[in-house]
Every structure is written in structure tokens, then in C-alpha cells.
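# Predicted coordinates and the sequence they were generated for:
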Amino acid sequence: MAKSIAGPEIERLIQLLAKLPGLGPRSARRATLQLVKRREQLLAPLAAAMATAVETVKVCSTCGNIDTRDPCTICADASRDHSVVIVVEDVADLWALERAKALNAAYHVLGGVLSPLEGIGPDELTIRQLVERIAGGGVKELILAVNATVEGQTTAHYIMDQLAGMDVRITRLAHGVPVGGELDYLDEGTLAAAMRSRTAM
């Protein structure tokens, strides 16, 4: 193991940054150096913003989005069509669809996809809450906007099975989303086209 050349506080910062998606140890070291070099412009405001986030960020009890209020801004928006619910795997997918302004509807965040190999079953996701939400009435259409992966499609079929017999139209994203593609990496035009071209399952 390489000997540490920085103090324990700096090493701790590097280790924490390295846990973020897209940042390995080398990128984390570079980011840490920039933060420390620009302490007043970057590090102090970032630390303050993160402290505020710890205190104020909540998970929406209705849809699973993250916001500083519960219900979240989207769920509390009376101008949205709450009879249409878009089911996504993660909050990043919700944000991607919002950036695309694809549809002014409500959402439901699953928190992942079914993956037996990784030990993720229905109880680890918010599928039960989704079924209860549909059973409660008021939802006319459910759009399964999950990624076009094997796990995503397995999850979509499981949800369809759970909703069998309920009075809700179930659709999925259509053309524009490539097989194996992930929503968060697609451009807004592709996402908007896929939403407009959704088809029944």
C-alpha cells in the first residue's frame, strides 16, 4: 500500500470523492487539490451547500423524487396531469425526462431494477408503493420509462403482472431509446420523441 503524502483530513476527502460515480482515486486526488487550492471560492461554499443539503433534502413520500419539500415540487404542482404516472428507475432518469420537457405528468421512482444476481428483489424497490398508488385510483395511464436493458424489461414485466386486472392503461417508451441505452445519457430530443411515440404493452 502506498504511503500517504497528505494529512488524514485530506486523505479522507480524497476517499469520499473517489466513491462518487465517474471519479476514481486519481480524479478524486485532482478534484481535492482544486478544492484545497481554491478554498474560499470552492471548498467553503461546497461544504456549506452540502451541510444545508444534509439538513434540508428529503425523499418525496409520494413519488420518490428528492427535493427540499415533501411532497416534492412535481407532486405538489396542480398544473400537472396526475392521472398519468411515469415510472423511472432512478431520480437521474426523472431529471432527464424533466430536462426534455417530454410530458407534464407525475412520476414514480423505483429506486433501481430487479436484479437477482445483485440481490435486488421487489422488496428492495418501490413496486409495492406503486401498486398501492394505482389501486388508490385516479391514475389512468402508467408509462414504464425504464431502461432498455434485460433488468429494466424484466422489471417492467413484473410491474405489469402486479397490475394485472387493474383499470389502468400501461404503455412504454417507444422509438428513440436504443436497446441497452440508459435514459440519463440520452439527449433531450431523443427522450421527447420516445415519450411521444410510446406504445401499449
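Now that the structure is in, tell me what you want to look at.
# From now on I want contacts and neighbour counts done on CA atoms only, so please keep to that.
Fine.
# So which residues of the chain form strands?
58-59, 66-67, 81-88, 105-109, 141-144, 169-172, 199-200 (DSSP state E).
# Return the distance of the fifth one from the chain's centre.
Taking Cα atoms, centre = their mean, to the nearest Å, one finds strand 141-144 lying 16 Å from the centre of the chain it belongs to.
# what's in contact with that strand?
With Cα atoms under 8 Å, 6 or more residues apart in numbering as the test, strand 141-144 has contacts from 83-88, 156, 168-173, 198.
# next up, a second structure to put side by side with the first:
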Amino acid sequence: MSSNRDIDALIDMMAKLPGLGPRSARRAVLHLIRKRELRMTPLADLMHTVAATARECGNCGNIGTEDICDICTSEKRANGMICVVEDVADLWAMERSGVFKGRYHVLGGTLSALDHVGPDELRIPHLLNRIEAEDVTEVILALNATVDGQTTAHYIADQLDGRVRLTSLAQGVPIGGELDYLDDGTITAALNARKTL
């Protein structure tokens, strides 16, 4: 089996990616090998390019190929709104929706006393500086509805109290969701955030 050492190493590496286990990784690698010219070679070239050019935006924390991302440099997005998210994946999810037209701020995680993550380990001080520098009028807290996410939201709200308008994403029943499948916390949030019809 020593002749398969590189292939086995590739499968092991692929299995470490989110959403892939050993079996999925084997199927993906086998597909790539069978479609070497069409899939594997272009993928390897792109991975090499992205590894050399990808960087974190010095302003918001997004991932792109420039020092300052397209969202931060767009004058159309300088509308006084900043949406605060935990991670780049959250920013990309918001962008996929195509609804938000302001700018973002990626914290890089959430406050966690157990993990020794305080405000200075996150990009909270930079957020406070941006609010002054960019003439921000509204901060939208789009943090996950976890204990750490809500703790982080409360901390930021305390820091910004009275400086800007603070809002958060609505929480509750998802579109197409059935009450029977929802947890108690989601039902409580949905009931508390009810609106007049």
C-alpha cells in the first residue's frame, strides 16, 4: 500500500475539512482523480493561487484578495450601517441573501470566559474606532443565539449605549418551520417578538 501513500494522505487531509468524513473524502478524491484534467488540476491551481493571495480585510475582517475588501471600499455601502457578525462565514451568508446594503464588522468569535476570550482578543476595540471614523448611525448585531453570542451582544450594547442606534436580527420561527420541531428557546423568542397583523 506504500504506492498509495500520497492518495491516502490526500484523503486524510480532505477528511479534516468541515462537512467531510473519511468516506466522503474518499469519494471526493476518487472523483477528482477520475476527472483529473477537468477537476483536479484546475482545483489544485486555484488552491495554490488562493493560498498565495487570500488575506483578511484590514478594516472589517472579511476574507478577500485585497488589503481592504470590495464591501469596505464601495461608496454605495457607506450608508451609516454596520452589521456585526461573529465569523466570515456569517458575513458571506448575509451577502448571499442580497438584502443588507451596508458594511460589516467581523468579530472573529465571541466572548467566552471559559476559553479566556475577552474583548481584546476579538475585534471589538476596532469596531468602536470604526463607529467614530465612519460616521456610523446604526449597528446591527447579527450574532448567533448562543449564550456566548448573546453575552457578546450585551457587552457591545453596553459599550455603544447612547452612541448609535442598536438593533439585532429578529429571532423566532423560520419560514417553513413547524412548531412541533422547534426548541423551547426558539418558540419563546418567536412569541416575545410577535407583531400585529
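Received it, and whenever you're ready, just let me know what you need. A quick note: this is a predicted structure, and the numbers were derived from the prediction, not measured.
# returning to that earlier point: quick check on the contacts of strand 141-144 of the first structure: which are buried?
For the contacts of strand 141-144 of the first structure, a neighbour count by 16 or more other Cα atoms under 10 Å gives the buried set as Val84, Val85, Ile86, Val87, Val88, Ala156, Val168, Ile170, Thr171, Arg172, Leu173, Arg198.
# any idea what the third one aligns with in the second structure?
Under the alignment by TM-score structural alignment, Ile86 of the first structure pairs with Cys83 in the second structure.
# That match reaches Arg103, doesn't it?
Yes: with contact defined as Cα atoms under 8 Å, Cys83 of the second structure reaches Arg103; the gap is 6.3 Å.
# Tell me the spacing between the residue mapped onto Leu38 of the second structure from the first structure and Glu11 of the first structure.
Per TM-score structural alignment, the equivalent position to Leu38 of the second structure in the first structure is Gln41. Gln41 of the first structure is 21 Å from Glu11 of the first structure, where distance means Cα to Cα, to the nearest Å.
# what about those two, which has more around it?
Neighbours of Gln41 of the first structure and Glu11, each counted by other Cα atoms under 10 Å, are more numerous for Glu11; the result is 16 against 11.
# Give the equivalent position in the second structure for the more buried one.
Aligned against the second structure - with TM-score structural alignment as the criterion - Glu11 of the first structure pairs with Asp8.
# swap in Ala51 of the first structure?
Under TM-score structural alignment, Ala51 of the first structure pairs with His48 in the second structure.
# ok, its match - contacts?
His48 of the second structure touches nothing, counting by Cα under 8 Å, 6+ apart.
# what's the burial count for the counterpart of Asp158 of the second structure in the first structure?
Using TM-score structural alignment as the criterion, Asp158 of the second structure maps onto Asp161 of the first structure. Close neighbours of Asp161 of the first structure, defined as other Cα under 10 Å, add up to 10.
# ok, now how distant is Gly61 of the second structure from Cys69 of the second structure?
9 Å.
# do you know which of the strands of the first structure lies nearest Thr32 of the first structure?
Nearest of these to Thr32 of the first structure, taken as Cα to Cα: strand 66-67 at 26.4 Å.
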